[in-house]
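Enquirer: next come a sequence and a model predicted from it.
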Amino acid sequence: MTFPNGFLWGAATSHFQIEGYSAEMQAQLSDWSSWMSMPAKIVDGSTAEFACDFVNRYPDDIDLLEALKLNAFRISINWPAILKDEPGGESTSQELDPEAVAYYRKLLTDLQARGIKTFVTLFHFCLPTWIAARGGWTSPVAAEQFGIFTQKIVEALGDKVDFWLTINEPMAYAYQSYVSGQWTPGHVSDYLSAFKTIKNMLVGHVHAYNAIKASYPQAQVSYTNHWRPFSPEKPLSPLDHMVCMVRDNVFNHLFPASIQSGVYSLPPPLSFFKEIRELEGPIPGLKDSIDYLGINYYTREISRFKPSWPPDLFGEASPKPLLKTNALGWETYPEGLYQILTHDVKPYLKSSSGKTREIYITENGYAECFESQLVEGDWSLEDVERVEYMTQHLEAIHEAIRAGSPVRGYLHWSLLDNFEWAEGLQQRFGLVRVSYPDQKRQPRKSAYVYADIAAENALTKKSTSQ
């Protein structure tokens, strides 16, 4: 199964999950650095204070990346650490922190010097505390300041970026922050705030897109959409099917459909609520403000009808998965990725000018669970289930390409074990094992299998039989 010439093989990360940036952690510059220090917010009680210490160890990690024959790497910029000052505060200049700029320039320069394409995310779940205090993304302030931040990043780092991603998983962020309450600020069933957040993220995306294009008109700019197919718990239940349709329209399609049309339009039943309906309307500059599709995919969700108040879109996730699951309870369902690539994204593949947008898989990976504090020998490097998951999803991608899907790259989540938000350090997604607290790196079996695939630009009998 050979992939197209020039196909990108890479890995994805985010700053908060790997960096261990001491200036941010010690001063609690972000909403997440504050949140993780509160009691009972993180499942295993761990923190990202040191994470993978990537900010100090990245030269060795780039060596690992190169040794694995990977030619693409996704990072994110630490907004709270690189732009610390609140406008109107003691320091009103809002200048970028020179130490942080130097770190990111060196990192990106080193990657490009080795022929590794750079994907740079501007917002990956962490806000400066002063923006969070003003309501975070529920306030237009966040969108405005995101545009200012982006402009400064473009000036400082723009020549080192191959692919831009403005915002990571907007729908997942809004849901976890304002509906489930598992992420900061911890609101539960606050749907008005959730959909204010989405609207302001769309506006912020436009500001960022325009800032990038003003300096680099040919830049490749997108965002990452978390795609999750919804399947009915009872295939013959009309109510279960209705719940799946509603959830699909909101979770999967709301953000890309708004960008495609230029209008923030909420589907029923959300549009039945006056306060939410009043958020609807055209957003200047939104239409066609992406150049490619960034797709994050992990699993599907089995859903069922459940009348409740406040409603969670009139349903809930079934506690009974039908297939093999990972440590987070997520099913291995490569058929869902094929469905997305060949069917679900079709409305968004062409711009209004008729140009076809290419697709990059910006996240896809498998979680294993181990204690956050581990010593040598406590756990295996033979991650056979991750290998199976990865190769099955790459087979689905290859089939989609043969069916005409313009997929041009795959970024595995993740290069390193890292801090998995509310789950802490115990959920392990890495191709490379990270032992805490000594930070020792050791490639797993999956890393070597992935290296063979990348080197051959193909799934071979060897890679699919391991």
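Expert: Nice, thanks for sending it over.

Enquirer: make it CA atoms for all contacts and neighbour counts henceforth
Expert: Will do.

Enquirer: ranges for the helices of the stretch 1-150 of the chain?
Expert: For the stretch 1-150 of the chain, applying DSSP state H, counting those that start in this stretch gives helices covering 15-18, 22-27, 31-35, 54-67, 79-82, 98-113, 129-132, 140-157.

Enquirer: mind listing residues that contact the first one?
Expert: This means helix 15-18. Helix 15-18 is contacted from outside by 48, 50-54, 75-78, 124, 126, 416, 418-421, using CA atoms under 8 Å, 6 or more residues apart in numbering.

Enquirer: chain center to it, what's the gap?
Expert: Centre-to-centre, helix 15-18 and its host chain are 12 Å apart (CA atoms, centre = their mean, to the nearest Å).

Enquirer: kindly report the same for the longest one.
Expert: The chain centroid and the centroid of helix 140-157 are separated by 19 Å, computed with CA atoms, centre = their mean.

Enquirer: buried ones in that helix, by neighbour count?
Expert: Within helix 140-157, the residues that qualify as buried by neighbour count (16 or more other CA atoms under 10 Å) are 140-143, 145-154, 156-157.

Enquirer: tell me what angle it forms with helix 98-113.
Expert: On the basis of axes from the mean of the first three to the mean of the last three CA atoms, to 10 degrees, helix 140-157 is oriented at 60 degrees to helix 98-113.

Enquirer: next: the fourth one.
Expert: Helix 54-67 and helix 98-113 are oriented at 0 degrees to each other (the same axes, to 10 degrees).

Enquirer: for comparison:
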Amino acid sequence: MENKNDLLFSKDFYWGSATSAYQVEGMNTNSDWWAWEQEEIKGAHSKVRDLSGNSCDHYSRFREDFDWAKDLGQNAHRLSIEWARIQPSENEWSSEAVEHYKEVIAALRERNIEPFVTALHFTLPQWVADYGGWLNPKIVSSYAKYVEFLIENFGDKVTYWFTLNEPLIAAEMSFLKGTWAPAKNKSVPDFFHALRNMIKAHKTGYGVMKQAAQKKGYSIKVGAAHNLIAFTPYNTKSVFDVFLAAALQKIFIKAYLGFFSVKTDDFIAVNFYLTSRVHLTLLNISAAFVGIKDEGEVLTDVGWTMRPEGLYRVLINLINFKKEIFITENGVADVQDRHRAQFIVEHLKAVNQAIVQGADVRGYFYWSLTDNFEWAYGFAPRFGLLAVDYSTLSRTARHSALVYKRICSSNAIAADLV
């Protein structure tokens, strides 16, 4: 029975979880990450902790995983298609991969789960990496052909599409920090060069996808999933800190999303993990992005802060774009499952508060459905609603998954959770 103190969401709100192909499928042998990690792990100072290998074998177990998603009350799921599977070489399109992903999408539809599909989630086909990947302008035309192929083959089955996942993070980790494939060096020029080509790929891809859909008579919506950082004042009583946080937030969101022409996209997709607490005397830009941690503050297993007020701040700053908003990733590495339930509840309270203030949030996707391969971190961080035993690949629902199920199933945060 509904309680007057429950926090309600709209009846058509999307409740889901997210995954990416390389992180969950396993054996993506034609990907640039696959080749890179095989070589990288041999080094004395390897940037990777584990080989992705079979991961959690979602490629074979997707129906089982989607049964879990349905049982957990979810009506949407975000996934990605692996470019390297669809197009293993420049002049080859894999009918086997096409049929596989059609089965994946059909399995979601059969369970009344809406698919939200990412065309490119960090990884590239090895043949693209061989000609320079994001550092070669050729990638824009290669990518355009790929996404056109996706719409021609899947556009009648999928409404919501993402061109890219977290392009800023991809450019930063691969070319500025040098900890992700190809990780050949740390180069500011390469970072900007890669980011520029990502921006071009997104803009070109958006147009190609919409045009391909129009030719076929399909109705689709296209955007990109962006990792957005929140800025909050270190000292809430300091006029200067409050001003700095507000200014940085507006500049970051307006400038960054402006580069990606978000005003012409069909929606805004937000991946949210970090809040940076800033202080006026903090002049080191890299430190500003890491933020200031309070003494004794509880952190995630990978050392990230958990500040739901940051998500509220980001959403409020998106209102003026007058777009549908989706939270496409929001999660916590918590192997003991001590904080995840509260993390979900507190962040959803922030989402609800932002909706009340005018943010047009249409859905929330927890990262992630299952434990998975977390890039250079390997398998140690556990983000999943479902715990995976990597020796048997069995899945078990964590307590936090059951809390999230209550929310999804009731379309509300019950008063006793608030």
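Expert: It's in. Quick caveat: nothing in here was measured; it's all calculated off a predicted structure.

Enquirer: list the TM-score for the superposed pair.
Expert: Superposed pair, TM-score by TM-score structural alignment, normalised by the length of structure 2: 0.88. Supporting alignment: 401 aligned residues with a CA RMSD of 2.6 Å.

Enquirer: sorry, back to before: Produce a ChimeraX select command limited to the buried residues of the contacts of helix 15-18 of structure 1.
Expert: Only the buried entries of the contacts of helix 15-18 of structure 1 go into this ChimeraX selection, using 16+ other CA under 10 Å:
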select :48,50,51,52,53,54,75,76,77,78,124,126,416,418,419,420,421
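
Enquirer: who are the neighbours in contact with the equivalent of Thr325 of structure 1 over in structure 2?
Expert: By TM-score structural alignment, Thr325 of structure 1 lines up with Leu299 in structure 2. Neighbour list for Leu299 of structure 2: Thr305, Met306 [criterion: CA under 8 Å, 6+ apart].

Enquirer: what residue lies at the spatial centre of structure 1?
Expert: Compute the mean C-alpha point of structure 1, and by CA atoms, centre = their mean the closest residue is Asn168, 4.3 Å away.

Enquirer: show me what that residue aligns to in structure 2.
Expert: Under the alignment (TM-score structural alignment), Asn168 of structure 1 pairs with Asn165 of structure 2.

Enquirer: quick one: residues contacting its match.
Expert: Shown in contact with Asn165 of structure 2 (CA under 8 Å, 6+ apart): Thr118, Leu120, His121, Phe122, Ala224, Ala225, His226.

Enquirer: ok, back up a step: so can I have CSV of the helices of the stretch 1-150 of structure 1 showing distance to Pro232 of structure 1?
Expert: Shown next, in CSV, are the helices of the stretch 1-150 of structure 1 (distance: least, CA to CA, whole Å):
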stretch, distance to Pro232 of structure 1
helix 15-18, 33
helix 22-27, 42
helix 31-35, 34
helix 54-67, 40
helix 79-82, 39
helix 98-113, 44
helix 129-132, 37
helix 140-157, 36
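
Enquirer: Ile361 of structure 1 is nearest to which of those helices?
Expert: Distance to Ile361 of structure 1, taken as CA to CA, is lowest for helix 54-67 among those, at 17.7 Å.

Enquirer: show me what contacts the aligned residue in structure 1 for Phe343 of structure 2?
Expert: Mapped onto structure 1 by TM-score structural alignment, Phe343 of structure 2 lines up with Tyr389. By CA under 8 Å, 6+ apart, Tyr389 of structure 1 lies in contact with Thr332, Gly365, Tyr366.

Enquirer: which of those residues ranks first by neighbour count?
Expert: Tyr366 (28 neighbours; other CA atoms under 10 Å).

Enquirer: from memory Pro282 of structure 1 sits against Val203, does it?
Expert: No - using CA atoms under 8 Å, Pro282 of structure 1 is not in contact with Val203; the gap is 10.4 Å.

Enquirer: between these two, which one's more packed in?
Expert: Between Pro282 of structure 1 and Val203, counted using other CA under 10 Å, Val203 has the larger neighbour count: 22 against 14.

Enquirer: counterpart of Leu274 of structure 2 in structure 1?
Expert: Correspondence of Leu274 of structure 2 to structure 1, assessed by TM-score structural alignment: Thr299.

Enquirer: okay, that match and Gly10 of structure 1: tell me how far apart.
Expert: From Thr299 of structure 1 over to Gly10 of structure 1 the distance is 20 Å, taken as CA to CA, to the nearest Å.

Enquirer: these two - which one has more neighbours?
Expert: When neighbours are counted by other CA under 10 Å, Thr299 of structure 1 and Gly10 differ, and Gly10 comes out ahead with 31 against 24.

Enquirer: end to end on stretch 34-46 of structure 1, go ahead and measure it.
Expert: One end of stretch 34-46 of structure 1 to the other measures 13 Å (CA to CA).

Enquirer: thinking again about what came up before, just the buried residues of helix 140-157 of structure 1 now: which is nearest Phe255 of structure 1?
Expert: Nearest to Phe255 of structure 1 among those, counting by CA to CA, is Ala143 at 15.4 Å.

Enquirer: map that closest one across to structure 2 for me.
Expert: Per TM-score structural alignment, the equivalent position to Ala143 of structure 1 in structure 2 is Val140.

Enquirer: what sits closest to that match if chain neighbours are left out?
Expert: Of all residues not flanking Val140 of structure 2 in the chain, Ala201 sits nearest, at 4.8 Å (CA to CA, 6 or more residues apart in numbering).

Enquirer: the helices in the stretch 201-350 of structure 1, which residues?
Expert: Taking DSSP H, counting those that start in this stretch as the criterion, the stretch 201-350 of structure 1 carries its helices at 238-247, 254-261, 274-277, 334-339.
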